[in-house]
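Trainee: sequence first, then the predicted structure:
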Amino acid sequence: MSKSDSITRVALKKNTPDVSAAMGSLHAAAVSVAQDAKVEPEILELVRIRASQINGCAFCLDMHTKDARAQGETEQRIYALNAWRETPFFTERERAALALTEAVTLVHDGHVPDEVYAEAAEAFDEDQIAALIWAATVINAYNRIAVATRMVPGAYQPAPRE
C-alpha cells in the first residue's frame, strides 16, 4: 500500500476530546513554566524543531519552523539545525538545550548522559532545565500523535505577532 492509498486514521481530538484537552493543558503548562523560568522562546522553538526532525514529524516541523520564522529565526539556522554541532550558528546555551533535547528524544540510546545534563546545568538554572525537559517531553508526545495519526502538514499559520 503506498502512502497515497493509506487508510484514514483516527481523529484523536474528535474521538478522545478529554485526553486531547488534557494534552493541550499540559502544553500550556509547559509553556507557562518556560516563560516563568525565562527560557527564550527562540530556544523553545529550536527544541521543538530538533525533536520533530529526529522523530520525522512533518506536521510539527511545518508548524514550528513557521512559528520560529514568525519570531525572527533565520532560514540559515533552521536549515542547519539538523547539523547544529558542525555549524557556528548556535550559542553555547542553544547547544546545551539542543543536546538535552536530543538526549531526551533518544532516551532509549544511552538515556540522558551525565555530561549532557552537566552541560545544560552550566547554561541553565534548575527551573530552566525543568522547563526544557517539559518542552522536549511535550513535543515528543505531539510528534508521536501526529505521526501515528498522519496529520497533514501545510495548512498551519502562526498567530499574528502583536
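Mentor: Received the coordinates, thanks. Numbering: from 1, shown residues only.

Trainee: can we go C-alpha only for contacts and neighbour counts from here?
Mentor: Will do.

Trainee: quickly find the element holding C60.
Mentor: Assigned by DSSP states H and E, C60 belongs to helix 58-70.

Trainee: spit out the contact partners of the one residue sitting closest to the centre of the chain.
Mentor: Centroid check for the chain by C-alpha atoms, centre = their mean gives R48 as the closest residue, at 1.6 Å. Going by C-alpha atoms under 8 Å, 6 or more residues apart in numbering, R48 touches 60, 64, 135-136, 139.

Trainee: and of those, the nearest to M23?
Mentor: M23 lies nearest to I139 out of the contacts of R48, by C-alpha to C-alpha, at 10.6 Å.

Trainee: name the residues that touch the helix or strand where that closest one lies?
Mentor: Per DSSP H and E, I139 falls inside helix 126-148. With contact meaning C-alpha under 8 Å, 6+ apart, helix 126-148 is reached by 9, 26-27, 30-31, 33-34, 37-39, 44, 47-48, 51-52, 55-60, 97, 100-101, 104-105, 120-121.

Trainee: how about it: buried residues?
Mentor: For helix 126-148, the neighbour count (16 or more other C-alpha atoms under 10 Å) marks 128-140, 142-144, 146-147 as buried.

Trainee: tell me which residues in stretch 46-53 are buried?
Mentor: In stretch 46-53, the ones that count as buried by 16+ other C-alpha under 10 Å are 46-53.

Trainee: alright, now check it against this:
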Amino acid sequence: MTAEHRVHLSRAARPAYQALSAFSKTVGGIAAENGIDDRLKELVQIHASQRNGCAYCVRVHVERALAAGVTADDIAQLPVWRESGVFSDRERAGLELAEAYVYIHEDGIPDDVYNRIGGVLSEKEYVALSWILVSINAFNRIAIAGRYSTPPRDDLVGEDKDAAAGAAW
C-alpha cells in the first residue's frame, strides 16, 4: 500500500458500505417520523461535513439541500450561523448539535449545549438528529480516509454512483 493510492473503502468492502448505507436510510426514516424535515437534515449534514473537512460529503449534501429548497444564501451562511439571522431556532439547535458531534472526542456533548438544545428540540428530535450526525460523521471518515476526490459538479457520478444517485445515504 502506498500513499499515492488510497483504498476506496466503499468499493473495497462493499458489504460494510451497504450496511452503513442501510443504517443511514433507517436513520433517515427515524428523522422523518420524528419531525426532522429535509432542510434541517441537510443543513446539519453539510455543517458537520464542513467542520470535519470532508469536501466530498459537503458536495453530496449541498446537492440534496438545493433539491430540498435550501438556498445558496442559506448554505453560504452555515460557517457563520451564530452571527446569521437566516436560521430558525430549531436549525440553530441542530447546527450546534452538529458541532458537538464533530468535536465529541473533546468533551462529549457538554451539559450547557445539551440543555440549550433540549430547550428547543423535543427528545425525539434530539434523538433523530443525533443519529443523523452519527451517520454523517461515519461517512465523513470513510471519504476523508480514502481521500475521495471532489470533482466538478457534473462529474460526481464518476466518483461514487451510489452517492450521486442519492442511494448511499
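Mentor: Yes, it's here. Quick caveat: nothing in here was measured; it's all calculated off a predicted structure.

Trainee: re the thing from before, give me the angle between the helix holding I139 of structure 1 and helix 58-70.
Mentor: 130 degrees (axes from the mean of the first three to the mean of the last three C-alpha atoms, to 10 degrees).

Trainee: so helix 126-148 of structure 1 corresponds to what in structure 2?
Mentor: Mapping helix 126-148 of structure 1 onto structure 2 (TM-score structural alignment) gives residues 123-145.

Trainee: quick one: distance of that stretch to the chain centre.
Mentor: Relative to the mean C-alpha coordinate of its chain, stretch 123-145 of structure 2 is positioned 6 Å out (C-alpha atoms, centre = their mean, to the nearest Å).

Trainee: do stretch 140-160 of structure 2 as well
Mentor: On C-alpha atoms, centre = their mean, the centre of stretch 140-160 of structure 2 falls 14 Å from that of its chain.

Trainee: the match of helix 126-148 of structure 1: average distance to aligned residues in structure 1?
Mentor: For stretch 123-145 of structure 2, the mean distance to aligned residues of structure 1 following superposition is 0.7 Å (mean C-alpha distance after the TM-score superposition for structure 1).

Trainee: what residue of structure 2 takes the place of the residue nearest to the centre of structure 1?
Mentor: In structure 2, R48 of structure 1 lands on Q45 (TM-score structural alignment).

Trainee: likewise G110 of structure 1?
Mentor: Checking with TM-score structural alignment, G110 of structure 1 has D107 as its match.

Trainee: burial of that match, as a residue count?
Mentor: The tally of other residues near D107 of structure 2 (other C-alpha atoms under 10 Å) stands at 10.

Trainee: kindly report the same for S20 of structure 1.
Mentor: By other C-alpha under 10 Å, neighbour count at S20 of structure 1 equals 14.

Trainee: one more: A29 of structure 1?
Mentor: Neighbour tally, A29 of structure 1, other C-alpha under 10 Å: 15.

Trainee: go on, T8 of structure 1?
Mentor: Quick note: T8 of structure 1 (other C-alpha under 10 Å) scores 8 neighbours.

Trainee: how much space between whatever residue of structure 2 lines up with it and C54 of structure 2?
Mentor: With TM-score structural alignment defining the correspondence, T8 of structure 1 maps onto H5 in structure 2. To C54 of structure 2, H5 of structure 2 is 18 Å away according to C-alpha to C-alpha, to the nearest Å.

Trainee: re the thing from before, now the buried residues of stretch 46-53 of structure 1 in TSV, with secondary structure and distance to P88 of structure 1?
Mentor: Formatted as TSV, those follow (DSSP: H, G, I helix; E, B strand; the rest coil; distance: C-alpha to C-alpha, whole Å):
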residue	secondary structure	distance to P88 of structure 1
L46	helix	15
V47	helix	17
R48	helix	20
I49	helix	18
R50	helix	17
A51	helix	20
S52	helix	22
Q53	helix	20
